[in-house]
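*Asks:* sequence first, predicted model second:
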Amino acid sequence: MGMASHKGLLLGVSLCALTGIVDPAWGQEAPVKAAEAEIIVTGSRVIANGNNSPIPVTVVTMEALQATKPSSVFDALLDVPAFAGSRGGTQSSASGNQASSNQINALNLRGLGPVRTLLLYDGHRVPPTQLDGLVDANIVPQMLLSRVDVVTGGASAVYGSDAIGGVVNFITDRKFKGVKLEMQRGISQQGDAGTYRIGGAFGANLFDGRGHFMASFESLHNDGLLARQRPQFAGRWTVQGNGSQANPFTLVSNLVNPAYTWGGKITGPATNPLLNTSFNSNGVLSPFVAGAKLGSLASGGDGIWDTTPSLIPMTNQTQAYGRFDYDVSDALHGYVSAAWTQDRAFNLYGNVNSQNLTISATNAFLPSAYQMQLAAAGIKTFTFSKKYAQGLVPPSNVNNNTSNVLINIGLDGKIGGFKWDLGYVYNQVRLQTLSNYTFNNGRLAAALDAVVDPFSGKTVCNVTLTNPGLYPGCVPINVFGPSSESQAAVDYVGSRGEFITRLPSHDLGFNLAGSPFSTWAGPVQMALSTEWRKQSLSLTSTSPTIDFAPLNCTGLRYNCVTPTATNLGSPTYNGAVAPRPEVGMTVIEGALEANIPLLVDKPFADAVNLNLANRYARYRAEGNPDLSAPARVTRFNAYTWKAGLDWHVSKALTLRGTHSRDIRAPNLYELYQTNAVTFSNSNTDLLTNSNLTGAGGLVQVVNGGNVNLRPEVASTTTLGLVFKPSAKFSLALDYYHIKVSDYITRINGWDVASQNACYTGNAYFCSLQVRPGSLSDTSKANAVTRWYSVPVNVAALTTQGVDVEANFRSTLVSKPFSLRALVTYQPHIYFVQPGVNRQDFAGAVGAPASYTAGAKFRAAIFAHFEPSEQWALDWETKIRGQMHQSPDATLYATPNTDVPAVAFSNLTITAKLKGPLAGRAQMYLNISNLFNQSAPITANYADQGSPGLRGGFALGDDPVGRYFRMGARLRW
């Protein structure tokens, strides 16, 4: 729950050290002595002076964030080197259609994964905004923020689950008075990716100062880049090879996928006289030119590539916020606040494709000359593959519409020497995902079976003649050519999938803090907190048949798998998402924290303080991935603790360290994702050396949750020092080591490692496959009939690194000048999973999206200069070190897959207006990527089969180029 009330002007706290000043490079407020302000430091409920915190924390003011990155708070935070692999902004990889938004801004501390970074808003936990448990930082209203606190160490003992990587706390200016307005317009040097932002805020005291009201409104728009309109993407970069010494990973450009053509390619059977021909023109076959084969792709030839993935989504965001405070008495204060955010995003993904369709040799749209050749060869059906780009079939595209309502009601006050607060937070998230074009598999199968009506002579669907009630209004589709489809047929076979996720939550908490007694070194500060919260999840889908009632093949001669005893059949919709009736989790927690002074005013010890905290939580969740089975209750407990020491050796030197046990509880989706059935024959059963069932059908693949999950447990150690010889200079250094055990990762039963683990005696991995007989039977008749894919507590993650910060503050030609440098070196992020080679994600671009980290070396340098009272200059240079291809050290890559180090610089020029608006208005020009630095070209070997769809740059780099923002701020 929430922190105690913040009062007074808050001190600035550095990333690695709590220096007690706000550096002008990141804010314009004057320094304040600790005695003049009461501060509650994020990361503790009892430490009232930032200089005494044993855990690394940074406080960044809104003025500082706006000076360097006026686009958004999220964009500015990404330049803090502690963040690595955060989701948001530009996309280095396109994603498929799911019920979660791929356009969210999810902060990722240390590259441990966004689900391991806890977000707070005014000290209150921000619940998930996505089906997969992630939190979108976009929902936090920005106009009235005063600062952002970032804790870069484990904090579960203070705040509960998810704070393994750290905590990000967005804090409002609760005493804001007056009016402020902001307007901003942005455009790239290429004349695209336009943005605008407008906002206003109002605040005033009421009832003779006992009450206070404030409100804000903000609207943001981004045109996005709905095509990859930059030269580096014209090369369609992919990484080819298999990582062996004989065939290492190699960065290659301009490859095509020979499995498809724009007009459609005939792919079988082997006896087909038209095999390997393509409809390069509507209705006319040409020999398919394969090109020079390179893995699954080819150089040259008639193959194709994806033409449509977006670089930046188009977004529209609206935020409104209001808060009312009232002092009932000198010892009792009440408040209520409400925030509403609506976020709309639109994105293009890859071109829609059809692979290995079964087409009748007498299809009415197939020219008669080709029908005759097939008849002469005794061919009754043939297989056909096509990617749609030049015709009427739209690319895969998705709208993500998120609305969020957050209400916070609370009381706080004093009883004797103790402070208390009682608060309730209600949050409701509704995420609508519209998959705007996907194939309805039943309609597509019916439309592909085109025949001639013997009575009218018109081309119709076969089912129209045989059973018109099955698919009324069926429109036959002509797929033989780049633009052969009619609009009516495209509309008929297409479907708009709608998935609505709801995530309501309730959070009630009570905190009591004060000093019950003193030691020889001073008062002992203690805090007791309790919390009850409930989180729910539900998902409705237009595709409920994916799980229980598969596509009925009645009347469909082709492209529909007839159900058998071992196979449920094909789902109705292509790319469907399984529904999830409501499930819920309740948590009851209690925590105790104490800050104990041990020494004061001793030789080599100006002060020594011991900080202790522990928390106990009980979790209860109810649901079942199998909707045909009764709900199951899942219970688990979590115990976390922290011990920290803060040793002020002298006024110039402070030593600090912490050790903590932190947790991340499994979220509702990991526990209860509905079992979704798909079908495949591409996964080899190593026991029987087969990829088909004994009955000859496709193998069921069941993807769902796991009710047996338990919390991830992290052991975190930080050791640091702060050296501050004068008010002008400070240097801080922190070492951290984090080990996460019982790490939750998804395991596929068909993976080689999973099968080998089963066949060597691990019973759990054997539960991920179903077969008719025992493991002693290696005959084809005992082939697997079902595979499972589930999240499991089976892995471990370990990382370590060093943070360095230096601050210098002086004058240049007698004018205010300051420098700040933030540096992170994170040499390793080891991921260990049984049966799989150890992975090191630090600096690896070739990693799954859920493990995206960042370069080993990351730095940001800030400079602030005021040449006159009317002008200010802010400079930022962001640096990342060299990156490499594979996280697996046993795999080989050529040097051209390495990604060179790069730096991006930003400049902001601020002018304070004179005349009647003096001191109230300023205008600014921000130039991002000042030197128009190109993002170094790279790609991920995991995407080697998708030329044009992915690749081009490393996540976190800037592929847009030089960008201009102009804006104005007014304050009364």
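*Replies:* Received, thanks.
*Asks:* contacts, neighbours, all on C-alpha from now
*Replies:* Will do.
*Asks:* tell me if I'm right that Asn807 and Ala821 touch.
*Replies:* Yes: using C-alpha atoms under 8 Å, Asn807 makes contact with Ala821 at a distance of 6.6 Å.
*Asks:* for Thr383, give me its contacts.
*Replies:* 266-269, 356-359 (C-alpha atoms under 8 Å, 6 or more residues apart in numbering).
*Asks:* please apply the same query to Pro81.
*Replies:* Pro81 is in contact with 822-824, 858-860, counting by C-alpha under 8 Å, 6+ apart.
*Asks:* now do Asn138
*Replies:* Shown in contact with Asn138 (C-alpha under 8 Å, 6+ apart): 74, 104-105, 343.
*Asks:* same thing but at 7 Å, please
*Replies:* Asn138 makes contact with Asn105 under the criterion C-alpha atoms under 7 Å, 6 or more residues apart in numbering.
*Asks:* can I assume it sits in a helix?
*Replies:* Yes: counting by DSSP: H, G, I helix; E, B strand; the rest coil, one finds Asn138 located in a helix.
*Asks:* quick check: it vs Tyr669, distance?
*Replies:* In this view, Asn138 and Tyr669 are 21 Å apart by C-alpha to C-alpha, to the nearest Å.
*Asks:* the stretch 101-250 of the chain: strands as residue ranges?
*Replies:* Applying DSSP state E, counting those that start in this stretch to the stretch 101-250 of the chain gives strands spanning 117-121, 124-125, 145-151, 166-172, 178-188, 195-206, 211-222, 238-240, 250-252.
*Asks:* what's the most buried one of those?
*Replies:* strand 238-240 (a mean of 28; mean count of other C-alpha atoms under 10 Å).
*Asks:* and the strands of the stretch 101-250 of the chain: which comes nearest Ala578?
*Replies:* In terms of C-alpha to C-alpha, the element of those nearest to Ala578 is strand 117-121, at 27.5 Å.
*Asks:* then this one, side by side with the first:
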Amino acid sequence: MKSTFRRHLLASTLLITGSALASPALAQSIATPEAGTIDQSQAPGDGEIVVTGSRIQRTDLQSTSPVAVVAAEEFALSGAINVEQVINTLPQVLPGLTGFSNNPGNGAVTLNLRNLGTTRTLVLVNGRRWMFFDTTQVVDTNTIPQFLLEGVEVVTGGASAVYGTDAVAGVVNFKLRNNLRGIEMGANYSLTERGDGARYSFDVAIGSSFDDNRGNVTLFANYTERKPIFQSARSFSASAAGEGCIVPGSTNGETSIGQPFPSGIAVGTCLARGGQLGFVPQGSATGPIGTFVAPNAGGVATTYIFNPSGGGSRVFQDPGDLYNFAPANYLQLPQERYLFGGYGSYEITPGVEFYTELSYVNNTVPQELAATPTGLANVPLFINSPFFNAQTRALLTAQDAAEAAATRNDGYALSTVSYRFLSAGPRNADQERSAFRILGGVRGTIVDNLNYDLFYSYSRTNNTQRQTGNISSSRYRNALNVEFVPGSTTQLQCRDAAARTAGCVPINVFGSGLADPAAVRYVSVNSTNLQESSLKNIVGSISGSLFNLGMGADDVGFAFGGEYRDVFARYTPDTFLASGDVLGFNAGQPTQGGYDVKEVFGELRVPVVRDGFIYQLELNGAARYSDYSLQAVGGNWTYTAGADFAPIRDIRFRGQYARAVRAPNVENLFGGRATGFPAANDPCSDRGPAATQTAALRALCVANGVPANLVFTRAVQPNTQIQSDSGGNPNVQEEVSDTYTVGAVIQPTFIPRLNVTVDYFNIEVRDTIGTIALGTALDLCYNVTQDLNSVYCSYFQGARSSQGALGVGQGGQNPLLGASNLGTTKTSGIDMQVDYNVDLFGGRLAFSYLGTWLDKFRSRAIDAIPVQTTIAEGTFGLPKYRHTTRLTYAAGPAQLSFRWRFNGKTQDTRIDNTYGLVNGVQTRIGTNPAAISRPFLQAYNYFDLTATFDASDQLTFNIGVNNLLDAKPPVLGGSEQANTFPSFFDVLGRDFFVSARLRF
């Protein structure tokens, strides 16, 4: 078996960062697996490659930017069928949306580097932009063929000078195998210890060369299916839980839910009364038996719940009458994916090679929530309805008698009615996403050491979301508002004649399961939402070498070129959802827009010395100018500069500075507008504090359109609420970031095959895009900045009526509280990596470690309030320390691999570490840890074990178990999905997998 040992060596060195990139010998062995794969983005050359983060070809894999590399074997050793199952274990990555994101979620899987956000993480495939799926222009990694990966490279920090917008937190580059020979077939099956959540995947790839190796082509196909797991299948998620006061020692160890002590004791007085802070059974007050509000004997408005059989009612009891909505929700989302594609190249003439890529994905991921809870206020309940008995009629009669004169004693009681529509089934949202991408290009050599590359790609994604289980608010109200059929004292009809014509049927929600199926069909509405997005991308570049400085180093390298991108996205909600007449899923507004950008870029690599008075010195830099069709963005520069210095062979120091940007996406710019009526005080009216009504404020109000004689009067704001809009903002500008990295790479010659890397990173993102509340915007414009040119005053420009009032209802325009450049986020820390392998007992032992220590993560949501800062390091998702470690021993045809995933302790997400000045003292103004029963989450350890066996050169088996010790996730209460964070913590429990790969 000529390649067995080599394959085991590769598989044992699984997670390598920049230290491996510093070692040409080791890096070449890792970057050149059995099939002889290379980076598909490189032009033909003698061993030259392109490292992620640069367009310049080189003969080694060194990089001045910290780069983490995940070898393809890691996916096999993890039993992964989707890329996020491995990428999300890296300490640099916080899971975005995953296969456990039921609510919120949209069926996609996204990546989030450094917790700076999915929109600030650029995802590439073979060094090129990949297809995005919605108006936020984020990549769904479900579209990436995991089984064809050669490896994944993760670059820390800004890389906009090389790749353009979005590369703020960094770049994740998925590199696919090229020049595949023969046929490869693979199968993977996973199952939890509890016998549920089965996942299986089948793939085939066929590769061949032709015409005396002038051309090659690879075709591939994959089918993946994932079965659902409901929250009812796990004890920690089967019941909705909430913060409360419990009897000390009454908790179940696995669920952490205890016995309430006693009912009604507030959390704030729990300890003083002898109780213990903990979780109590909770749920929704809206259940499958209807409730209504009426005065009790003392005249106090009280919630009553009907008897299951209907007619009579009693006072609602909390928690006894709460509905446990948890079991019906998905814990693991089902998935079905078909993926097809191919890529290839052909040398037309020497120095001219045509290449192409094609990919198509159809991915279906349903979401399921408990049946729709409904609550309508001011519903006229027909007191003489046969749905009610005498006792209930008496309550409703008292309610009718207490109403305003216009409706008092009219035979209808205006009440709030709540009911959960189990009869309409659960709320389902089936996300079917079809995406395709086609690329064609030409590359080659102009003359020696001068290469070119030109390609065009087009990608489009269409998503169809089919929702069931929605309830029409207007139809439901019509079905509740009933009267006797003329001439009858028992038969009911809907009061509204137009509703009757439209098929309205009286509905009985005043009990359990009493609603007429025809009435349920009348109020139920299915909806279909459509999304479409497309990307056109043209990139042309020339790269090569210029001259040599004559001190033993490589030639000076360069690359320059241009790029054009055209972005479009559209969201078309169902007319029912767009109308807002919906109970169940959230309403949505149409969004449509796009833009284009023209760019020029250049890059320079200057090797100064090699094996001279110092071992090595290299300088590099890059710059890009981007011209956007967006007037607010216009043109901007991004740039980077770095140095690589090795005084001796054994140690190398590197540093990099990068300026990056994130242009606003389609959602930021053109998001559909929705109108609201928030309560706020206009400082230009008489509703603001008298102390702020200064001459400066008066002048500002007049300059903003308030008549001088009406300033500080009620005419400027007649009502406590101000009509306003929210949505996209075409005037939003780009985010800007600065990244500094400084590191050392240690490769001692006296310890062969040992690589140690330590890199410090510091990233600051300014002008972060967000939205602002109306009251905050009014205060910041008129009382804080007092500058009409500020972003906070821009909301009110031209919005005032002739009386100085805001809002269409007052004769003006609605302030548009769209996306704006508001805040700043900073993060810093240290990435550490060690890998080492050694011959031992006739085999090879390999150790790899990748860890991150987080120094700081600070943010200001609004820069205009500099005294308010959120300190996030050590909070959920941002532990001070995380690592992934793997130990592998390979001997002959077998190997055993052990992985340790560690996440340090964090605060509960409900704790708000926002600090501000209170009476001149920096004080916590967010939620205090003392009010939380479990303010800190313990450190979590996950252990995984995999055995690999080469039955022959052609056939390899893997069998393994993830979460070997069956670690349980922490219970955090019903405010979180499934009482925990299923995308971050392991919710499957002990999980087994087996896979096989056949090559011939």
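*Replies:* Received, thanks. Quantities reported herein were computed from a predicted structural model and do not represent experimental measurements.
*Asks:* got a TM-score for the pair?
*Replies:* The pair, once superposed, lands on a TM-score of 0.84 when counted by TM-score structural alignment, normalised by the length of structure 1; 889 aligned residues with a C-alpha RMSD of 3.7 Å.
*Asks:* how far does whichever strand in structure 1 runs longest sit from its chain's centre?
*Replies:* Longest strand of structure 1, by residue count under DSSP state E: strand 786-812. Its chain's C-alpha centre and that of strand 786-812 of structure 1 lie 15 Å apart, by C-alpha atoms, centre = their mean, to the nearest Å.
*Asks:* and the next element down the chain from it?
*Replies:* Next in sequence after strand 786-812 of structure 1, counting helices and strands by DSSP states H and E, comes strand 815-833.
*Asks:* show the subsequent helix or strand relative to the stretch of helix or strand Thr402 of structure 1 belongs to.
*Replies:* Using DSSP H and E, Thr402 of structure 1 sits in strand 397-415. Later in the chain than strand 397-415 of structure 1, the nearest helix or strand by DSSP H and E is strand 418-439.
*Asks:* have a look at how far, on average, the following helix or strand past that following strand is from structure 2.
*Replies:* Heading C-terminal from strand 418-439 of structure 1, the first helix or strand you meet, by DSSP H and E, is helix 441-448. Overlaying structure 2 shows helix 441-448 of structure 1 at a mean distance of 1.8 Å from the equivalent residues (mean C-alpha distance after the TM-score superposition for structure 1).
*Asks:* whereabouts in structure 2 does the following helix or strand past helix 441-448 of structure 1 align?
*Replies:* Toward the C-terminus, helix 441-448 of structure 1 is succeeded by strand 450-452 as the next helix or strand (DSSP H and E). Mapping strand 450-452 of structure 1 onto structure 2 (TM-score structural alignment) gives residues 482-484.
*Asks:* just say helix, strand or coil for Leu780 of structure 2.
*Replies:* Here Leu780 of structure 2 is helix, with the state taken from three-state DSSP.
*Asks:* and it, how many neighbours?
*Replies:* 20 (other C-alpha atoms under 10 Å).
*Asks:* what about it, distance to Ala773 of structure 2?
*Replies:* Counting by C-alpha to C-alpha - Leu780 of structure 2 and Ala773 of structure 2 are separated by 11 Å.
*Asks:* before we move on, what about Arg177 of structure 2?
*Replies:* According to C-alpha to C-alpha, Arg177 of structure 2 stands 49 Å off from Ala773 of structure 2.
*Asks:* these two - which one has more neighbours?
*Replies:* Higher neighbour count among Arg177 of structure 2 and Ala773: Arg177, with 22 against 12, using other C-alpha under 10 Å.
*Asks:* aligned counterpart of the more buried one in structure 1, please.
*Replies:* Here Arg177 of structure 2 is matched to Asp173 in structure 1, going by TM-score structural alignment.
*Asks:* wouldn't that match be in contact with Met143 here?
*Replies:* No: between Asp173 of structure 1 and Met143 there is no contact under C-alpha atoms under 7 Å: 9.5 Å.
*Asks:* find residues that contact each of those two.
*Replies:* Counting by C-alpha under 7 Å, 6+ apart, no residue touches both Asp173 of structure 1 and Met143.
*Asks:* list the ones among the contacts of Thr383 of structure 1 that structure 2 also has?
*Replies:* Contacts conserved in structure 2 for the contacts of Thr383 of structure 1, counting by both residues aligned by TM-score structural alignment, their matches' C-alpha atoms under 8 Å: 266-268, 357-359.
*Asks:* who wins for neighbours among the contacts of Thr383 of structure 1?
*Replies:* Of all the contacts of Thr383 of structure 1, the highest neighbour tally under other C-alpha under 10 Å goes to Ile266, namely 27 neighbours.
*Asks:* and that one, what's its match in structure 2?
*Replies:* When structure 2 is aligned by TM-score structural alignment, Ile266 of structure 1 is paired with Phe292.
*Asks:* count the residues that sit near the nearest residue to Leu891 of structure 1 once chain neighbours are set aside.
*Replies:* Nearest non-adjacent residue to Leu891 of structure 1, counting by C-alpha to C-alpha, 6 or more residues apart in numbering: Gly243, 4.6 Å away. Gly243 of structure 1 has 19 neighbours, counted by other C-alpha under 10 Å.
*Asks:* translate His864 of structure 1 into the numbering of structure 2.
*Replies:* So His864 of structure 1 corresponds to Thr888, using TM-score structural alignment.
*Asks:* could you point out which element follows whichever strand or helix holds that match?
*Replies:* Using DSSP H and E, Thr888 of structure 2 sits in strand 881-891. Once strand 881-891 of structure 2 ends, the next helix or strand along the chain (criterion: DSSP H and E) is strand 894-903.
*Asks:* which residues does that following strand contact?
*Replies:* Contacts of strand 894-903 of structure 2 (C-alpha under 7 Å, 6+ apart): 879, 881-890, 939-950.
*Asks:* buried subset of these?
*Replies:* Neighbour counting by 16 or more other C-alpha atoms under 10 Å classes 879, 881-890, 940, 942-950 among the contacts of strand 894-903 of structure 2 as buried.
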